[in-house]
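1. sequence first, then the predicted structure:
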Amino acid sequence: AQPSSGEMRFKGGRRELTIRNGSAVLRTNGESFDATDILKDMSAHGVDIGRVSGKTMSEMLKGNKTALPGASGNSVFAIVKGPAGYGLKAFQIAKQIHSAAAQEI
C-alpha cells in the first residue's frame, strides 16, 4: 500500500486496486471497475481494511484465497471476476478434516 493523501494502492498480477475516501476502483487490462462493494463486503465480514497488508491484498487481487485480519468465522477470501464486474468471494474452511474412512462410518 502506498498511502498518499488518504489513498491506498495495491497491485496483484494485472489488477490494481485504488482505495480513496471509502470508495475503490479496480483497474485491469485497461478497464476500470467500481470496487466499492468489495470494501463493503470486507467490512461486513468484520475485516479492518486498514490492517490488510499490501502482500495480502496482492494475493487477493491475483484471485488467491487469503485470510484477512479480523474476519469473522473460518473464512478465506479472493477477489474474483463475475458477470457484473469484480467482487469479493468468501470461502468457508472446514474446522476439522475427517479421513475418508471416518466419513463412511
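-> Yep, it's here.

2. all contacts plus neighbour counts: C-alpha atoms, from now on.
-> Noted.

3. quick check: buried residues in stretch 17-25?
-> Going by neighbour count (16 or more other CA atoms under 10 Å), the buried part of stretch 17-25 is 17-20, 24-25.

4. turn those residues into JSON lines, columns for distance to Gly87 and secondary structure.
-> As requested, those are exported to JSON lines (distance: CA to CA, whole Å; DSSP: H, G, I helix; E, B strand; the rest coil):
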{"residue": "Leu17", "distance to Gly87": "12", "secondary structure": "strand"}
{"residue": "Thr18", "distance to Gly87": "14", "secondary structure": "strand"}
{"residue": "Ile19", "distance to Gly87": "14", "secondary structure": "strand"}
{"residue": "Arg20", "distance to Gly87": "17", "secondary structure": "strand"}
{"residue": "Ala24", "distance to Gly87": "11", "secondary structure": "strand"}
{"residue": "Val25", "distance to Gly87": "11", "secondary structure": "strand"}
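
5. between the residues you listed, which is nearest Asp34?
-> Nearest to Asp34 among the buried residues of stretch 17-25, counting by CA to CA, is Val25 at 4.8 Å.

6. against that first model, consider the following:
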Amino acid sequence: MALVLAPKTIFGLLFNAAEVTAGWIRVGGILFTLIGLQYLGTAVGDKQGQGAAGFYRTTVWSRLGLAAAFCLLVALKQSPPGLLVLAGINVVGALAMHTALGGKL
C-alpha cells in the first residue's frame, strides 16, 4: 500500500526512482496490495469452510479492484492508456470466475 501512496519515496529506498515513473510504481503497489488481500480472503474463506472456493471468490473482487485502480491511474494520467487493455482483461476474467462460481460471492 505504501507504494501506492508514496511511490517515489518508498521505491527510492531501494532503487533509483528517477528511472521509473510514479504510475508504474503504483501499478506494482496495487498488484502487491491485491495479492495480499487475496491471501487474507483465502484465509477467511478457509476459516468458513469454503476451501479453494474462498480463494476463487477473492480473486473476483481483487480483479475488479485491479481494473478500477488501473482505470483511475489512466484517468489521472499516471499511466499510459494501454493499461486499460489489462483492466478490461481483468474484468472479463473476474466475470468468468464469477460465472464459474455459479454467480455466488
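-> Sure, I can see it. Please read these numbers as outputs of a predicted model, since none were measured by experiment.

7. TM-score of the superposition?
-> In this superposition the chains share a TM-score of 0.28, using TM-score structural alignment, normalised by the length of the first structure; 48 aligned residues with a CA RMSD of 4.2 Å.

8. out of the buried residues of stretch 17-25 of the first structure, the closest to Ser32 of the first structure would be?
-> Closest approach to Ser32 of the first structure among the buried residues of stretch 17-25 of the first structure (CA to CA): Val25, at 6.5 Å.

9. what are the boundaries of the helices in the first structure?
-> Ranges of helices within the first structure are 36-44, 54-61, 100-104, based on DSSP state H.

10. between those helices, which one is nearest to Ser75 of the first structure?
-> When those are compared for distance to Ser75 of the first structure using CA to CA, the nearest one is helix 36-44, at 11.3 Å.

11. buried residues in the closest one?
-> In helix 36-44 of the first structure, the ones that count as buried by 16+ other CA under 10 Å are 36, 38-40, 42.

12. and those residues, which is closest to Leu61 of the first structure?
-> Looking across the buried residues of helix 36-44 of the first structure and measuring by CA to CA, the closest to Leu61 of the first structure is Ile38, at 11.2 Å.

13. before we move on, the earlier item: make CSV out of the helices of the first structure and add distance to Leu88 of the first structure.
-> Listed next are the helices of the first structure as CSV, based on distance: least, CA to CA, whole Å:
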stretch, distance to Leu88 of the first structure
helix 36-44, 5
helix 54-61, 9
helix 100-104, 31
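
14. so which of those is nearest Phe10 of the first structure?
-> Go through those one by one with CA to CA and the one that ends up closest to Phe10 of the first structure is helix 54-61, at 6.2 Å.

15. what is the neighbour count of the nearest residue in space to Ser75 of the first structure that is not next to it in sequence?
-> Distances taken as CA to CA, 6 or more residues apart in numbering put Gln92 closest to Ser75 of the first structure, at 4.6 Å, once the chain neighbours are dropped. The burial metric for Gln92 of the first structure, expressed as a neighbour count using other CA atoms under 10 Å, is 10.

16. from Ala78 of the first structure, how far out is Gln92 of the first structure?
-> As defined by CA to CA, to the nearest Å, Gln92 of the first structure lies at a distance of 12 Å from Ala78 of the first structure.
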